[in-house]
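3D model of this:
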Amino acid sequence: MDLSLVLAFAAACLIISIVPGQDMMFIVANGIARGRAAGVVAAVGMSTGIAVHTVLTALGLGALLAAAPVALDTIRLVGAVFLIYLAVAALRAARESTSAAPTPPARSLRRTYVMAVLTNLANPKVILFYLAFFPQFLTEGGWSTPVQFLVMGAILVVVGFSVDGSVGLAAGALAALLRRRPTIQRWLNRVSAAIFGALAIRLVTDR
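Just a heads-up that it's a prediction; the model follows:
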């Protein structure tokens, strides 16, 4: 891969990362509900999921899954169930919040990280994206195809985290300002629940 191709790929990754998608909405929901740290940790989890997708695609497992529609459907349904669980948890937090306790409900950052990783891995469109987008930047000669996949995946992780981490910080900062009013926390959790629910519906219905 020459420098011009790498720069072109990085620019394409930046454009793709800026466009709001499932991962970004998940990060926003966590930042709104639980603050800046949760938003950034969610972004780290998404980047970890992308790294896993990169390795699997480099090993050829992505093409295998894409050739098996049943496997992709199973992954999609599992991801939808998981997002519904998050929506229900956010609604419960909204009901339990009171004016005397406007702080975000407790959830370990480790759990937020694991949830973000699983959410990314449960999205079969990421696999299809790798198979459709990455080959356009492959070159013959020099590095092998798996190595090129790994390099491009690393670039996508760096660029994607730069954008997603910033979004997580911004969402958490905005939520922190809004929480100064006692009743805002309940509505923030409701917004998070709505985002998680919408992502679950999209994951099931979007082909």
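
when you work out contacts or count neighbours from here on, use the C-alpha atoms and nothing else.
Will do.

packing partners of the helix or strand in which residue 132 is found?
In this structure, residue 132 is located in helix 124-133 according to DSSP states H and E. Contacts of helix 124-133 with other secondary structure elements, assessed using 3 or more C-alpha pairs under 8 Å, 6 or more residues apart in numbering; DSSP states H and E, are made with helix 36-58, helix 61-66, helix 69-96.

packing partners for the first one?
With contacts defined as 3+ C-alpha pairs under 8 Å, 6+ apart, the secondary structure elements packing on helix 36-58 are helix 22-34, helix 61-66, helix 109-121, helix 124-133, helix 145-178.

how about the last one?
For helix 69-96, the packing partners by 3+ C-alpha pairs under 8 Å, 6+ apart come out as helix 61-66, helix 109-121, helix 124-133, helix 184-205.

pull out the buried residues from stretch 144-155.
Neighbour counts using 16 or more other C-alpha atoms under 10 Å place 145-146, 148-155 of stretch 144-155 among the buried residues.

quick one: contacts for the closest residue to residue 164 other than its chain neighbours?
For residue 164, the nearest residue in space outside its immediate sequence neighbours is residue 43; the separation is 5.4 Å by C-alpha to C-alpha, 6 or more residues apart in numbering. Going by C-alpha atoms under 8 Å, 6 or more residues apart in numbering, residue 43 touches 27, 116, 161, 164-165, 168.

rerun that using 7 Å as the cut-off
Shown in contact with residue 43 (C-alpha atoms under 7 Å, 6 or more residues apart in numbering): 27, 161, 164-165, 168.

to compare against the first, here's another:
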Amino acid sequence: MTLSLFISLSIALTLVAAAPGPGVIMTVTRTLQFGLIAGLLVVTGIVVMDLIVLIATLAGLNLLTLANQPGLLTLLMLLASLVLIVLGIQSWRRPIILQLDEGQASASHFMAGIAVSLTNPVLFYLAFLPAFIDIDALTLDDQIMLLALISGILTLVLGAYALLAAKLKIWLFEAHPERQRWLNRISASVLFVLAIGLIHSTITQ
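Next up is the predicted model:
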């Protein structure tokens, strides 16, 4: 991988990661609701899921063949939709917290990252990467560099969103904790919309 290709790919990946999509929305809302630890766990889930897809792509696995397996892809997407719905219900019912804190680690935040990653095109890398590189021509060193580049950019960009949201949380709720109710409703609504969109795309594909 040449230096110019590395730079152009880095810029493109940064722009994609920074775009206000489902991953960014999930990171920000979970941080505002549950604190910085929760937001970083969401980021971890997103990065892990994206790396799984990328590794499968680099290994030559055509993920499109999943669609030919009896119900396998449908089951995966519906499970992700169920996770989003459950998280939405939890957000809607979450009480107002008068004492702001950084929250606690929870597997639900990590699963939220996994689930929201699936609301993006799971086969994104199959369409995105060939515009920059010939996947079949990558050496092992190139593949390792690519994995490190993507995971690093995702972590830095989404992590920055989480840090900013953690600062914003204090400004929003310290003097007006009742605002949390509106955030809980908005977060739940976003999760429900993502779940419905994922169900619809699964049924109609």
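
related to what we said a few turns ago, and the residue nearest to residue 164 of structure 1, how far from residue 79 of structure 1?
Applying C-alpha to C-alpha, to the nearest Å, the value for residue 43 of structure 1 to residue 79 of structure 1 is 17 Å.

cool, and residue 4 of structure 1?
Here the criterion is C-alpha to C-alpha. By it, residue 4 of structure 1 lies 37 Å from residue 79 of structure 1.

just residue 7 of structure 1 next, same as before
As defined by C-alpha to C-alpha, residue 7 of structure 1 lies at a distance of 33 Å from residue 79 of structure 1.

so between these two, which is more surrounded?
For residue 7 of structure 1 against residue 79, the residue with the higher neighbour count under other C-alpha atoms under 10 Å is residue 79, and the figures read 23 against 12.

that one touches residue 119, doesn't it?
Yes. Taking contact to mean C-alpha atoms under 7 Å, the distance of 6.2 Å between residue 79 of structure 1 and residue 119 places them in contact.

now the helix or strand encompassing residue 16 of structure 1: buried residues?
Residue 16 of structure 1 belongs to helix 3-18 when elements are defined using DSSP H and E. Taking 16+ other C-alpha under 10 Å as the basis for neighbour counts, the residues of helix 3-18 of structure 1 that come out buried are 9-10, 13-14, 17.

coming back round to it: looking at the helices and strands packed on helix 36-58 of structure 1, which is buried most?
Among the helices and strands packed on helix 36-58 of structure 1, judged by mean count of other C-alpha atoms under 10 Å, the one packed with the most neighbours on average is helix 22-34 (a mean of 26).

post-alignment, it versus structure 2, mean distance?
Its matched residues in structure 2 lie on average 1.2 Å from helix 22-34 of structure 1 after superposition (mean C-alpha distance after the TM-score superposition for structure 1).

can you check stretch 160-168 of structure 1 too?
After superposition onto structure 2, stretch 160-168 of structure 1 lies on average 1.1 Å away from the residues it aligns with, using mean C-alpha distance after the TM-score superposition for structure 1.

now do that stretch: distance to the chain's middle.
Centre-to-centre, stretch 160-168 of structure 1 and its host chain are 10 Å apart (C-alpha atoms, centre = their mean, to the nearest Å).

where does that stretch end up in structure 2?
Matched against structure 2 by TM-score structural alignment, stretch 160-168 of structure 1 falls on residues 154-162.

now do that stretch: everything it contacts.
By C-alpha under 7 Å, 6+ apart, the surrounding residues in contact with stretch 154-162 of structure 2 are 17-18, 24, 27-28, 31, 36, 39-40, 43, 47.

out of the residues you listed, which is nearest to residue 131 of structure 2?
Distances from the contacts of stretch 154-162 of structure 2 to residue 131 of structure 2 were compared by C-alpha to C-alpha; the smallest belongs to residue 17, at 16.8 Å.

excluding its backbone neighbours, what's nearest that closest one?
residue 154 (6.1 Å).

how close does the one you found get to residue 14 of structure 2?
Between residue 154 of structure 2 and residue 14 of structure 2 the computed distance is 8 Å (C-alpha to C-alpha).
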